[in-house]
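Participant: next comes the sequence, and after it the predicted model I'd like to discuss.
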Amino acid sequence: MSQSSTGKSNILLFTVDQMRWDCLSIMGHPVVETPNLDQLAKSGVLFDSAYAATPSCIPARAAIFTGMSQRSNGRVGYQDRVPWRYEHTLPGELAKAGYHTQCVGKMHVYPVRNLCGFHNVVLHDGYFHHNRNRTATAFSSHLDQCDDYLVWLRQTAGAEHDLLDLGLDCNSSTVTRPWHLPERLHPTNWTVEQSIDFLRRRDPDKPFFLWTSFVRPHSPLDPPQAYFDMYKDVEMDEPPVGDWVDEELAAEGAYEPTTIFGKIPKRRLDRARAGYYALISHIDDQVGRLLKVMKEYGLYENTTILFTSDHGEMMGDHHYFRKALPYEGSAKVPFLLYDPSGRLDFKAGSRVSEVVELRDIMPTLLDIADAPIPSNVDGQSVLPLCQGENPFWRNYIHGEHAFGRLSNHFVTDGRIKYIWYSQTGEEQLFNLTEDPSEKINLAHSPLYSSKLSEWRSYLTQELEGREEGYVHQGCLIVGRKPTAVLSHIL
């Protein structure tokens, strides 16, 4: 059956974990190959300035689930084991609108079996240290409850297998080695296999919302051998390093496999980037696999597809790794929307320059479903932008992340970015149009003094009244203790 009896569009949301905005070949990346995603972008709408306002897994997913800004949803940093108690969620509102809702893969909510409005979840969040605490009295049974992929892997390949078999850390972005089992057993393949199984078992009288949520290319960097071979001998350019980077300090972190800041030997960095790009190409092929099966089921033409990432990965830019930072590699994400049916009247093959954020996903998908958008949603539907209209749009977004001495805030419109490190008071200003790699800090340039004041005032307005006390008498206050979770959701 090609569509539900309601005539509403099915919705397929692809999310990946820790994929940089520029790692699509259609974006001009010199190395990575993503033909299936490129085709979606060529037929749909590609966004040039999409961001995760709080770029790590939990707060980014809170924005997707709730449509709220980080100030509203309360997650302004990374903190595990804080219960999710939101009245309105994306899958919950779609379920109310008559959709059959399913998530496969990573949710990263708490408790881990919290459905958050889904009818069902098939779960693989990746390796979580708090779930693996072997001092817990019921370790084995608890782990079985947390991870459907690991249970499946042991049933399929043998009880001796575990997520640690390769010896790679789940937060290491600097080392890689190929996947050691048959490719069909990789979690990326499993995520698509389970998504296909949902298509087989879905309620044919309802439209569906399927969230296919990949853990990769988040580390461990463990691509199947065939994909690693695509990139392992490719000559890699040097990553950008800004004029503001402390090279001596970077050298001190060079040999820690899970470093956040370190000048990594080029050979090791190139292998890590090869593994990272290989994981992205692997995902691209598996996206193509799922789309082919949707065509076989007669579902493709009536399914609207959105692809994005929860945040990026610095991957050596300015000698930084991982996420939680305000720079483009960490906070900027791929974002593309495709409507095969043509019902939504998109300007196919167009690109949108307006700044969008993960909070815009919920109102966009509810708009597609002709479902009401709850009043507490801060995001905006991007459909008018996709249709070539010129709606009133936000002037900028405010992003932040509690991150110890690197706790940061930023405001950007995709052309200018202002950054403030709350613990040191360091300011940075970048002209992203002329300097997309953020190599030249303009904060101390006399030519940009008025621009610096303007953008600092935007951040001051955003932080006014915050419980941390970041603003006093209209000025930013340095050294106020950051918190990962605001008190109103505890």
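Facilitator: Received the coordinates, thanks. Residues are numbered from 1 along each chain as shown.
Participant: could you use CA atoms for every contact and neighbour count after this?
Facilitator: Will do.
Participant: how about Leu429, what does it touch?
Facilitator: Ile416, Lys417, Tyr418, Ile419, Asn441, Leu442, Ala443, Leu452 (Cα atoms under 8 Å, 6 or more residues apart in numbering).
Participant: sorry, that was for Glu183
Facilitator: Taking Cα under 8 Å, 6+ apart, we find Glu183 in contact with Asn189, Pro224.
Participant: go again using 7 Å as the cut-off
Facilitator: With contact taken as Cα atoms under 7 Å, 6 or more residues apart in numbering, Glu183 is in contact with Pro224.
Participant: show me which of the contacts of Leu429 is closest to Thr54.
Facilitator: Nearest to Thr54 among the contacts of Leu429: Ile419, at 13.3 Å, using Cα to Cα.
Participant: measure that closest one to Gln428 for me?
Facilitator: 5 Å (Cα to Cα, to the nearest Å).
Participant: more crowded one of the two?
Facilitator: Between Ile419 and Gln428, counted using other Cα atoms under 10 Å, the more crowded position is Ile419 (27 against 19).
Participant: which residue, neighbours along the chain excluded, lies closest to that one?
Facilitator: If the residues on either side of it in the chain are set aside, Ile419 comes closest to Phe410, at 4.4 Å by Cα to Cα, 6 or more residues apart in numbering.
Participant: dropping in the other structure now:
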Amino acid sequence: MARNILFIMCDQLRWDYLSCTGHPTIRTPNIDALAARGVRFSRAYAQSTICGSSRMSFYTGRYVDSHGAAWNNFPLKVGEMTLGDYLRPLGRQTVLVGKTHMAADTEGMARLGIDPNSLIGTRVAECGFDPYERDDGLHGSGPAGRYDPKPVRYNDYLRDLGYAGDDGWDDWANAGEDEHGNLLSGWLLRNSTRPARVAEEHSETPYMTRRAMEFIEQAGEAPWCLHLSYIKPHWPCIAPAPYHAMYGPADVPPPVRSEAERAQPHPIYQAFLNSRVSRAFSRDEVRDAVIPAYMGLITQIDDQIGVLMRFLESQGRLDDTMIVFTSDHGDYLGDHWMGEKDLFHEPSVRLPLIVVDPSPAADATRGSVCDALVEAIDLVPTFVEACGGTPQPHRLEGRPLQPWLHGQAPASWRRHAISEYDYSATGAAISLGVAPLDARLFMVVDERWKYIHAPGFRPMLFDLAEDPHELHDLGADPAHQAQCERMYLALAQWGLRQSQRTAISDERIAAMRGASVRKGILLGFWDESELPDELLHEKWRGAREALR
């Protein structure tokens, strides 16, 4: 049983941008060391490829279709249980440092009379966490004001250090300057080659690492689950010195793409190809500018994980803490002629996932790679079991990873992984003329095949064995119709699962069977003679005797 849980999440980190997952040039020795101490899951998938909806699945242990927070700023409805609701009864403080991208269901809270300033109200509004420091890292400002108008503690921190102005995130941590001292926005892709104006030790990643260490030190002997949620390497893609110049275009793998992909593309794929960000990342000059900075931000995270591991060791917490390293989704970075993460190719939907279980039961698997199909929703039940609890399958749709961590392959495991994408808020839905309720995509992947169901359009299909880079969409090929039908049937079976009966467990239902008849609800009996002795109330015995 783990005393503590350190749940580290990066934002928009591709699964293959670590040296332990095969990147040819990036340096991530501290993350690699975690993989050497634990299990690296090579086929882990996000439940969605957009920040908010993916994270809500991580925190609830439920599919997007179940929790309903299907895109950024779609509220997580009041009543959805989250990680803290499962772990606090098991004696674990459940604390946040960094990002959740959760939008609170303020209408639901008002309807139920929940005071947002109360302890319960804070937890409902903060995705179940006690926010030691909530910072979604999206503090851009423009002529219409700031994107996130709430006060930012990080801005206060920078101002206290002497950085001028009230908008340090936008003016210092995510901005550069030219040779004449002019301010250059980190949002503009050509500025990615410049160093951020902030000193490295004052940039976001070291700051959040220090805040995490402050919490751990403050917690003392009280067991905890700490979600350290870095905003990087998410855009703006500008890194502080020396990380801005650590890599160059020669360190960037060539893009995975082909002209054939653009010849007769699926209409939804075409709509995303037409987006500004995809058109930008289809240009080599953009990739050569942005990706080295992206890699530098990853190596900065790696260095800070090294700082954090040494701190845990000094506190005596390294050997009793379960450590998870992952990301909420990936980034196309120009692969398949796309930027961002709007579809289901592997660079977007596949996750880096490393789990270090401190228990002796996991000793046999240290440094191993597990190829089982794993989903983001598996982490909550894994944490529950690590803390000595029993996962609740009527609420949690994932499965604990302990069998794989302990070298005991389960008798049965999922044959398919599912991811969902609600594109109703995107320009693609507008250009395709798709109503919000119809703008949904579903991915089903098994050991070999990846199938994308697109209501109103033909499916997409990729053969991952023959076409591992997903360059040939077989969804319109009559020769693969049977394969499409097989995968659609798997999706249909998933859609028929029980997902909304969360207020009562299977065990309670089983205990209810026959309870009403034992309490005098006697349906279908003709007279007292048909009642077995155990159902015959004392007051009716005279009537049965009279029948004899």
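Facilitator: Everything's here; your move. From a predicted model like this one, the values you see are computed outputs, not experimental measurements.
Participant: for Met236 of the first structure, state which of the contacts of Leu429 of the first structure is nearest.
Facilitator: The nearest member of the contacts of Leu429 of the first structure to Met236 of the first structure, counting by Cα to Cα, is Asn441 at 25.1 Å.
Participant: what sits against the closest one?
Facilitator: For Asn441 of the first structure, the contact set (Cα under 7 Å, 6+ apart) comprises Asp243, Trp244, Gln428, Leu429, Phe430.
Participant: same thing with Phe139 of the first structure?
Facilitator: Residues counted as contacts of Phe139 of the first structure (Cα under 7 Å, 6+ apart) are Asn133.
Participant: now it: how far from Arg132 of the first structure?
Facilitator: Taken as Cα to Cα, the span from Phe139 of the first structure to Arg132 of the first structure is 7 Å.
Participant: try Thr66 of the first structure
Facilitator: Thr66 of the first structure is 28 Å from Arg132 of the first structure, by Cα to Cα.
Participant: go on, Phe198 of the first structure?
Facilitator: Distance from Phe198 of the first structure to Arg132 of the first structure, by Cα to Cα: 28 Å.
Participant: of the two, who's got more company?
Facilitator: Neighbours were counted for Phe198 of the first structure and for Arg132 using other Cα under 10 Å; Phe198 has more, 19 against 14.
Participant: show me what that one aligns to in the second structure.
Facilitator: Matched to the second structure by TM-score structural alignment, Phe198 of the first structure sits across from Phe215.
Participant: same check, this time on Gly67 of the first structure
Facilitator: Using TM-score structural alignment as the criterion, Gly67 of the first structure maps onto Gly61 of the second structure.
Participant: determine the number of other residues adjacent to that match.
Facilitator: The number of residues packed near Gly61 of the second structure is 29, by other Cα under 10 Å.
Participant: what of Pro391 of the first structure?
Facilitator: 10.
Participant: contacting residues for it?
Facilitator: Pro391 of the first structure touches Pro384, counting by Cα under 7 Å, 6+ apart.
Participant: got it, and the one 5 residues further on?
Facilitator: For Tyr396 of the first structure, the contacting residues are Val355, Val411, Thr412, Asp413, by Cα under 7 Å, 6+ apart.
Participant: for it, give its distance to Leu153 of the first structure.
Facilitator: In terms of Cα to Cα, Tyr396 of the first structure sits 44 Å off from Leu153 of the first structure.
Participant: check Ala443 of the first structure too.
Facilitator: Per Cα to Cα, Ala443 of the first structure is found 52 Å from Leu153 of the first structure.
Participant: same thing with Thr66 of the first structure?
Facilitator: 32 Å.
Participant: before we move on, the earlier item: give me the nearest residue to the match of Gly67 of the first structure, chain neighbours excluded.
Facilitator: Among residues not flanking Gly61 of the second structure along the chain, Ile377 sits closest, at 4.1 Å (Cα to Cα, 6+ apart).
Participant: kindly report the same for Ile50 of the second structure.
Facilitator: Excluding the flanking residues, the one nearest Ile50 of the second structure by Cα to Cα, 6+ apart is Trp71, at 6.5 Å.
Participant: same question, Tyr269 of the second structure
Facilitator: Leaving aside its chain neighbours, Tyr269 of the second structure sits nearest to Leu343 (7.7 Å; criterion: Cα to Cα, 6+ apart).
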